[in-house]
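In: The sequence and its predicted three-dimensional model are supplied below.
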Amino acid sequence: MSATRVFVARLAGCTVFDPAGDRLGKVRDVLVVYRKSDPPRVVGLIVEIPGRRRVFVSIGRVTSISSGQIITTGLINVRRFEQRGGEVRVIAELLGRTVVFSDGTGQATIEDVAIEEFGPGEWAVAQLFVRRPKTSSSPFAKGATVFAHWNDVREKTAVGQAQSAEQLIATYSDLKPADLANTLLDLPQARMLEVAEELPDDRLADVLEEMPESEQVEILSQLDDDRAADVLDQMQPDDAADLIAQLSEERGEHLLELMQPEEADDVRMLLAYAPDTAGGLMTTEPIIVSADATVAEGLALIRRHELAPALGAAICVTLPPYEPPTGRFLGMVHFQRMLRYPPHERLGTILDQGLEPVTADTSAAVVSRILASYNLVSVPVVDDNHRLVGVVTIDDVLDYLLPDDWRSNDSDDDAPERVPNRTPTRAQPGAPRLVNRGRRTSNGTS
């Protein structure tokens, strides 16, 4: 393996292969340990393998590192990664820290870290890419960027001072909400809350929808009421209802009062249904049109990129009004059926007559059987007056059927012990705390 220098932020998301070229997973972070005088030593990579499980890959098992791919010996252990005392995650914990130049020329913020191979299987931090404070008052101005050797700077972290989360958010900007949620759950608790507070409302809403309920409540409790209400407005009504149901009655009602009236009304309606019924599982935001709408209009509606795939699979046709609870429900038209007709065809003439809606009090078990029996991705829900009140989608049902701890991936009991290729076991920082959907330790591992 030839001498190589790579920047850690560029490694995030890189594919990890075995010697045969088979894909093992993706890099999520680089793990280093500090040394007394020398730059931090790289001990391994944190790799996400299929199933969204994070595992540790010793740097000694890596045969090649580049900014595009990682090659390993193929011998990795799939036991869930657990961070040990003295170890630091470069992306999650080091980027964004403030450093002070030893020559007295000021301070800067770490934006990237270069690691370099100094011997077979021996990697260490080579340089820091840092940004000095801006010197102009212009909102568009940025500070100058420079390279610095590790020994030329020292970290500046005052007691109680939070590290900047902006760099971490930028590094993970391309992650899907489920992957970003998993990344945050792997962070130390204080860091997770800090990053969550920095996320935009819509991004945080997407992430919360992918988290266990206990973590949702924990994060929401750190937000002021106005911000919490704004985030709830951005969530799917069924997810917002599930979250509010976990709060105290007093705070839940206060947040509902602060939410947008239309969003709050949808959530209140969902809270009225038992969680194991179609009403408790459904979402109140399907695509709803009149019978006179055309195929072209229907296809235009399902092309919206912000629409969840399951909701875009079919269009509901009703009499006015077209907001739940609607006028009388007439039927659904699946997008594949629309593709078989000319653009000017009226949707009212091509309804799927074989699909019967369920009522809001239909049990979740019955809804599950209907979706499975007829190979559906959604089923309409009506009230006693046959008015459409929502749809239950396949992801709603899967969330109900899967074990409570599925989001935390805490199913590693039969996984082999990790190969002891690191320093002897050290005491784990923090004590374990209970989590509603599984168990996480206070340092973010599961």
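Out: Perfect, thanks for sending it. Residues are numbered from 1 along each chain as shown.
In: C-alpha only now, for contacts and for neighbours.
Out: Fine.
In: my read: residue 69 touches residue 10, true?
Out: No: using Cα atoms under 8 Å, residue 69 makes no contact with residue 10, being 10.3 Å away.
In: What about residue 408, how many residues nearby?
Out: Using other Cα atoms under 10 Å, residue 408 is surrounded by 22 other residues.
In: do you know how far it is from residue 192?
Out: Distance, residue 408 to residue 192, by Cα to Cα, to the nearest Å: 15 Å.
In: Then residue 164?
Out: For residue 164 relative to residue 192 (Cα to Cα), the value is 12 Å.
In: got it, and residue 352?
Out: Where residue 192 is concerned, residue 352 sits at a distance of 46 Å (Cα to Cα).
In: again, but for residue 299
Out: 40 Å.
In: Pick out whichever of these two has more residues nearby.
Out: residue 192 (21 against 17).
In: My read is that that one contacts residue 181, right?
Out: No: counting by Cα under 8 Å, residue 192 sits too far from residue 181 to count as a contact (9.7 Å).
In: how about the nearest residue to residue 393 once chain neighbours are set aside, what does it touch?
Out: Using Cα to Cα, 6 or more residues apart in numbering and skipping residues adjacent in sequence, the residue nearest residue 393 is residue 378, 4.1 Å away. Applying Cα atoms under 8 Å, 6 or more residues apart in numbering to residue 378 gives the contacts 310-311, 313-314, 371, 391-394.
In: same thing with residue 193?
Out: Taking Cα under 8 Å, 6+ apart, one finds 219, 222 in contact with residue 193.
In: Show the subsequent helix or strand relative to whatever helix or strand it lives in.
Out: Applying DSSP states H and E as the criterion places residue 193 in helix 189-198. Using DSSP H and E, the next helix or strand after helix 189-198 towards the C-terminus is helix 201-208.
In: which strands and helices sit next to that following helix?
Out: helix 177-185, helix 225-234 (3 or more Cα pairs under 8 Å, 6 or more residues apart in numbering; DSSP states H and E).
In: In terms of secondary structure, what does the top strand by length along the chain contact?
Out: Longest strand in the chain, counting residues (DSSP state E): strand 107-119. Where contact means 3+ Cα pairs under 8 Å, 6+ apart, strand 107-119 is packed against strand 5-7, helix 8-11, strand 98-101, strand 122-131.
In: need those in CSV with mean neighbour count and distance to residue 338, can you?
Out: Converted to CSV, these look like this (neighbours: other Cα atoms under 10 Å; distance: least, Cα to Cα, whole Å):
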stretch, mean neighbour count, distance to residue 338
strand 5-7, 19, 49
helix 8-11, 20, 43
strand 98-101, 20, 56
strand 122-131, 21, 53
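In: also this one, for the comparison:
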Amino acid sequence: MPGPIFVSRVARLPLLDADGHPLGRVDDVVVVPAGAEPARVLGLVATVQRRRIFVNEARLGSIEASGVRLRSGTIDVQPFSQRGGEKLVLGDIHGTKVGDAFIVDVAMEESARTGFWFVVAVALGGRGPLRRRRTEVVEWGDVAAHFDTGPEYAEVAELRGMHQSDVAERIRALPPAKRRRLAELMEDDRLADLLEELPEDEQIGLLSGLDLERAAHVLEEMEPDDAVDLLGEMSEAERQRLLEAMPPEDSTPLRRLLAYAEDTAGGLMTPEPIVLRGSATVAEALATVRDPDRPMELAAQVFVVQPPTSTPTGRFIGSVPFQRLLREPPATRLEECAHADPEPVPPELPLRDVAERLAAYDALAVPVCDAAHRLVGAVTVDDVLDHVLPPGWRRRRRPHLTGEGG
């Protein structure tokens, strides 16, 4: 649905999987007020198999009259538990008195820039004897003061609008107790972004302050190669506890990566590059790389394989860089424009050789294939830089573009 969507139109809609099959029913919307700024939508509360569960906003695909459709994958059926600072639209916000009126509905809208959902407006009306009064729609900022959650949540809201590297710099300057408190209050996806910008020892310090279920959820939100680097710094017992707390579809790729040495292609790679069948078209590939949830370094090229397309895939055919996609007719099949350069590397290839392969081909990513020529992942330039830069480089203050640091 284009434009703002009122929660009253979402509540009680069917919750559908990516193929349109019903999973349950939407009950409510979870938001975090952020002062006068639009409140961030964290996700939905839904009833699935007689359980009230939380569905992360990142899993939402489309909201239509037929139901709320998920992007892909499965959902966590652990019971929903409301955290401090979170508000349920129907359970907490609906019915709040504002002047001589009451909040009777809340409108949310997807940001075209970030892809996140925010509360942008509320509808004010009457209740009881006043229910016939005319409904008035006002901006969220006009009623935000009624949902003030205190200075700590205001600070989290401020961090939400910053680049994750700047958030990491801000967090590192705080006392340990304040760091842990802000980590507790941050949304899982933002905390995952923050952890990816910190050295492993500081990642562990923040993650250890969370309960097991929350820590597992944050790891699920991290890029797999970053999550594996973090798990590799933990004791075997702690690593297994976290992996066992994850759904199998999230833990299995991590277990596979942990089987490789850290300084090899297998230890560096991500198991979730963009992978499509050879029969897919250029138009389909472009639609896939436009997904705002795709990291930019992975959206630079598409890897083409025979089915299946989840790693380890069918036989690897080749890759198509993003610029090549832009130059091809939309109906062109990917198998017609895929090429074999750079050649795939084996998972056991040492880090130095992987870096040389990337440099030799001026490539942003190189495919990793097993002995059966099945794609098992891809190593990006970003992955290599994280391992070749000197230890502690993340602790150094980034020079500002205004001239600081030369």
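Out: Cool, got the structure. In this text, all values refer to a predicted model and were calculated from it rather than measured experimentally.
In: Quick one: residues contacting the equivalent of residue 336 of structure 2 over in structure 1.
Out: Using TM-score structural alignment, the equivalent of residue 336 of structure 2 in structure 1 is residue 349. Contact partners of residue 349 of structure 1, counting by Cα under 8 Å, 6+ apart, are residue 291.
In: Kindly recompute the last result at 10 Å.
Out: Contacts for residue 349 of structure 1 were tallied using Cα atoms under 10 Å, 6 or more residues apart in numbering; they are 291-292, 294, 333.
In: next one: residue 381 of structure 2
Out: Counting by Cα under 10 Å, 6+ apart, residue 381 of structure 2 touches 297-298, 354-355, 358-359, 362-366.
In: Now secondary structure and distance to residue 385 of structure 2 too, for the residues you listed, in JSON lines please.
Out: Shown next, in JSON lines, are the contacts of residue 381 of structure 2 (DSSP: H, G, I helix; E, B strand; the rest coil; distance: Cα to Cα, whole Å):
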{"residue": "297", "secondary structure": "coil", "distance to residue 385 of structure 2": "12"}
{"residue": "298", "secondary structure": "coil", "distance to residue 385 of structure 2": "15"}
{"residue": "354", "secondary structure": "helix", "distance to residue 385 of structure 2": "11"}
{"residue": "355", "secondary structure": "helix", "distance to residue 385 of structure 2": "9"}
{"residue": "358", "secondary structure": "helix", "distance to residue 385 of structure 2": "11"}
{"residue": "359", "secondary structure": "helix", "distance to residue 385 of structure 2": "12"}
{"residue": "362", "secondary structure": "coil", "distance to residue 385 of structure 2": "14"}
{"residue": "363", "secondary structure": "coil", "distance to residue 385 of structure 2": "13"}
{"residue": "364", "secondary structure": "coil", "distance to residue 385 of structure 2": "11"}
{"residue": "365", "secondary structure": "strand", "distance to residue 385 of structure 2": "12"}
{"residue": "366", "secondary structure": "strand", "distance to residue 385 of structure 2": "14"}
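In: now the residues you listed: which count as buried?
Out: Among the contacts of residue 381 of structure 2, the ones that count as buried by 16 or more other Cα atoms under 10 Å are 298, 354-355, 358, 363-366.
In: is it possible to export those residues to TSV including distance to residue 390 of structure 2?
Out: Converted to TSV, those look like this (distance: Cα to Cα, whole Å):
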residue	distance to residue 390 of structure 2
298	24
354	18
355	15
358	19
363	22
364	21
365	21
366	23
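In: where do the helices sit along the stretch 201-350 of structure 1?
Out: Ranges of helices within the stretch 201-350 of structure 1 are 201-208, 213-221, 225-234, 237-245, 249-258, 261-271, 278-281, 295-302, 335-338, based on DSSP state H, counting those that start in this stretch.
In: how about residue 55 of structure 2, what's its partner in structure 1?
Out: Here residue 55 of structure 2 stays unmatched in structure 1, going by TM-score structural alignment.
In: Residue 205 of structure 1 reaches residue 243, doesn't it?
Out: No: the pair residue 205 of structure 1 / residue 243 is not scored as a contact, 11.1 Å apart, by Cα atoms under 10 Å.
In: Pull out the buried residues from stretch 142-162 of structure 2.
Out: 143-144, 147, 149, 153-154, 156-157, 159-160.
In: again, but for stretch 44-56 of structure 2
Out: Quick answer for stretch 44-56 of structure 2 (16+ other Cα under 10 Å): 44-48, 52-56.
In: In CSV, list these along with secondary structure.
Out: Below are the buried residues of stretch 44-56 of structure 2 laid out as CSV (DSSP: H, G, I helix; E, B strand; the rest coil):
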residue, secondary structure
44, strand
45, strand
46, strand
47, strand
48, strand
52, strand
53, strand
54, strand
55, strand
56, strand
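In: which one of those sits closest to residue 349 of structure 2?
Out: Nearest to residue 349 of structure 2 out of the buried residues of stretch 44-56 of structure 2 is residue 56 (Cα to Cα; 37.0 Å).
In: mind listing what that closest one touches?
Out: Contacts of residue 56 of structure 2 (Cα under 10 Å, 6+ apart): 30, 41-45, 70, 75-76, 187-189.
In: Can you give me the distance of residue 146 of structure 2 to residue 36 of structure 2?
Out: Distance from residue 146 of structure 2 to residue 36 of structure 2, by Cα to Cα: 10 Å.
In: just residue 327 of structure 2 next, same as before
Out: With distances taken as Cα to Cα, residue 327 of structure 2 is found 45 Å from residue 36 of structure 2.
In: Then residue 254 of structure 2?
Out: 40 Å.
In: what's the answer for residue 342 of structure 2, then?
Out: Relative to residue 36 of structure 2, and taking Cα to Cα, residue 342 of structure 2 is found at 50 Å.
In: thinking again about what came up before, with distance to residue 27 of structure 1 added, can I get the helices and strands packed on helix 201-208 of structure 1 in TSV?
Out: Formatted as TSV, these follow (distance: least, Cα to Cα, whole Å):
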stretch	distance to residue 27 of structure 1
helix 177-185	12
helix 225-234	30
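In: Can you check which of the ones you listed gets nearest to residue 438 of structure 1?
Out: helix 177-185 (11.9 Å).
In: Just give me the match in structure 2 for residue 358 of structure 1.
Out: In structure 2, residue 358 of structure 1 lands on residue 345 (TM-score structural alignment).
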